[in-house]
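> pasting the sequence and the predicted model now:
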Amino acid sequence: MGDGQVWGRPRVAVSSCLLGEPVRHNGGHSRSRYLTDELAPFVDWVPLCPEVAIGLGAPREALRLERSPSGPRLMTRRSRRDLTPAMAELAAERSAGLTADGYVFKAKSPSCGIHGIPLYAGDAAVTRQQRGLFAGVVIEAHPLLPVEDDGRLNDPVRREAFTERIFAHARLRELLGGPWRPRDLMAFQARHKMQLLAHSTEGYRETGRIAAQAGVRPRKEVAAAYSTAFRAALAVPVTVGRHVNVLQHCLGMIGDGLDPVRRADAAEVIASYQARRVALSVPLALLRHHARGAATTYVAEQTYFEPYPEELCLRNHVV
């Protein structure tokens, strides 16, 4: 852990089959190597197969969503059992007690898919824009919860964004779940400033405003408001332009400790990132090195530089 960085340990809910459990309708699994081989050492899993949880076996009859006047119904394909009430009850129960920092769902599942699920009328799919029945309830109940499916996690940008958010959520949960004081929230905000700025200027300002009121407003009110603003800010996707803005901001803060040659070199590396010639990890490593050398503690300790364990190597791709 560089610079005393503390990432937090996320609790991540996950479709059981993605961890290798043989619970799919065909009796197999859909193990995700990123989840089981790379992310697993750093998170605590909360696995669930909704279909098994409502009493279905593995293997089992395939399911699909079907159109009805009352909304999509979760039906068995052959025996025509309507599993909607049981699945809706389970989803409501699990959503009410969910304390996870993120959720990874099984793609293309009529229960767990988060996008592109077909809705049938007879033998024809009338749309392919549905969410799985279970996943839809969870997402509606927790709109700021980081969610992805195993298919989308194959994209390096989505993978990095999801991972960044679950570790940030874990740090916030650990802070607010303890006996925090106003100065603790201010210190948390200070360490996350550049990370927040990379996502949302408005969110950066709003979280700062709420943290500054920690000694004035009621404790629970501040915690609820800050949590919402912090999570909402991190839900805004980062862009190359926002990263460049933050990198230049950090260079400006450490610039007085650099000679003209090193400052120009850092500016050139940032420009190379902006032109998509190098990965984000390159200017980050250089700026962090300079911040340490210049004893600029405020910059060196920003979560922006290491928002999750560096072993995950998620910023090494060129956008």
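The structure has been received and is ready for your questions.
> contacts and neighbour counts: CA atoms only from here.
Fine.
> wasn't residue 311 part of a helix?
Yes. Counting by DSSP: H, G, I helix; E, B strand; the rest coil, residue 311 is part of a helix.
> show me where the protein has its strands.
For the chain, applying DSSP state E gives strands covering 11-15, 44-48, 63-66, 73-76, 102-105, 117-121, 124-130, 147-149.
> and of the ones you listed, who's closest to residue 276?
For these, the distance to residue 276 is smallest for strand 147-149, at 25.7 Å, taking C-alpha to C-alpha.
> who are the packing partners of the closest one?
strand 102-105 (3 or more C-alpha pairs under 8 Å, 6 or more residues apart in numbering; DSSP states H and E).
> now do the buried residues in stretch 177-187.
Buried positions in stretch 177-187, judged by neighbour count with 16 or more other C-alpha atoms under 10 Å: 182, 185-186.
> same deal with stretch 303-319?
For stretch 303-319, by 16+ other C-alpha under 10 Å, it's 303-309, 314-315, 319.
> closest to residue 53 out of the residues you listed?
Distance to residue 53, by C-alpha to C-alpha, is smallest for residue 308 among the buried residues of stretch 303-319, at 32.1 Å.
> take a look at this one as well, against the first:
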Amino acid sequence: MPHAPTKQKIAINAGPPHPDLPVEEDGRLNDPVLRENFLTCMYAYSAWQQLCQEGLTRRGLTDFHSRYKYLLMAHNPVQYKTLGHLLGNMGHTDPQELGPRYFSELMSALKKCPTRRTHANALQHLSGYLKQAISGEEKQKVQHVISQYRLGIVPLAVPLTLLNHHFRQHPDPYIAQQVYLQPHPENLSLRNAIR
């Protein structure tokens, strides 16, 4: 007589209980770009879970999106604009209804690994916040380093380190909240291997 299926098998066959939970094959995590992207998604997932525990509000959704602006821009510029419009037109929509759709689309966008071009674009936008704060010579240095990254001469950590240095010297409250500059704990050093 065949054994009845276990509850675990039934749950697996019914589909994943958390469809937006990042998943990656362990062998692919040897690739530094895929590893960094996976952990970026994991930390975004965790931040979303925390927001949901606090209770989804229109303000909470808007603030969350604002913090992820440049990370989204680096991962998927088209989806960055789409999600901005989605929240910009939320009107009186119940955040409990809109939130899951927003987050599902955010996670879909973050699954796409950034390219040198999209990273350079996000870095250029961030550097714009320094235009009144640093000298012309320092601005040229920032642009030069971003260009070197875009051309594959230096790794991503080089322009990020330079921008973070300037933002420490000239703090900006909006930039300070940007996840792009630190999407996971610094001690993991995940971006050091990204060329």
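Great, that's in hand. Since this is a predicted model, take the numbers as computed values, not measurements.
> just the TM-score for the two chains, thanks.
Aligned and superposed, the two chains score 0.88 in TM-score terms (TM-score structural alignment, normalised by the length of structure 2); 193 aligned residues with a C-alpha RMSD of 2.3 Å.
> and the strands of structure 1, which is most packed in?
Scoring the strands of structure 1 by mean neighbour count under mean count of other C-alpha atoms under 10 Å gives strand 102-105 as the most buried, with a mean of 26.
> so where is that strand in structure 2?
Across structure 2, nothing matches strand 102-105 of structure 1 (TM-score structural alignment).
> elements contacting that strand?
Helices and strands touching strand 102-105 of structure 1, by 3+ C-alpha pairs under 8 Å, 6+ apart, are strand 11-15, strand 147-149.
> how about a markdown table for those strands, with distance to residue 137 of structure 1 added?
A markdown table is the format used below for those (distance: least, C-alpha to C-alpha, whole Å):
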| stretch | distance to residue 137 of structure 1 |
| --- | --- |
| strand 11-15 | 14 |
| strand 147-149 | 13 |
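> nearest to residue 282 of structure 1, out of the ones you listed?
With C-alpha to C-alpha as the criterion, residue 282 of structure 1 lies closest to strand 147-149 of those, at 27.0 Å.
> how distant is that closest one from the center of its chain?
8 Å (C-alpha atoms, centre = their mean, to the nearest Å).
> export the strands of structure 1 as CSV, with columns for distance to residue 158 of structure 1.
Listed next are the strands of structure 1 as CSV, based on distance: least, C-alpha to C-alpha, whole Å:
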stretch, distance to residue 158 of structure 1
strand 11-15, 16
strand 44-48, 20
strand 63-66, 27
strand 73-76, 29
strand 102-105, 12
strand 117-121, 20
strand 124-130, 20
strand 147-149, 8
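> determine which of these approaches residue 173 of structure 1 most closely.
So among the strands of structure 1, strand 11-15 is nearest, using C-alpha to C-alpha, at 10.1 Å.
> in structure 2, what stretch matches the next helix or strand after that closest one?
Scanning forward in sequence from strand 11-15 of structure 1 by DSSP states H and E, the next helix or strand is helix 33. Counting by TM-score structural alignment, helix 33 of structure 1 lines up with no residues of structure 2.
> equivalent analysis for stretch 44-56 of structure 1, please.
Stretch 44-56 of structure 1 lines up with nothing in structure 2 when matched by TM-score structural alignment.
> and stretch 161-174 of structure 1, by the same measure?
Stretch 161-174 of structure 1 maps onto residues 37-50 of structure 2, going by TM-score structural alignment.
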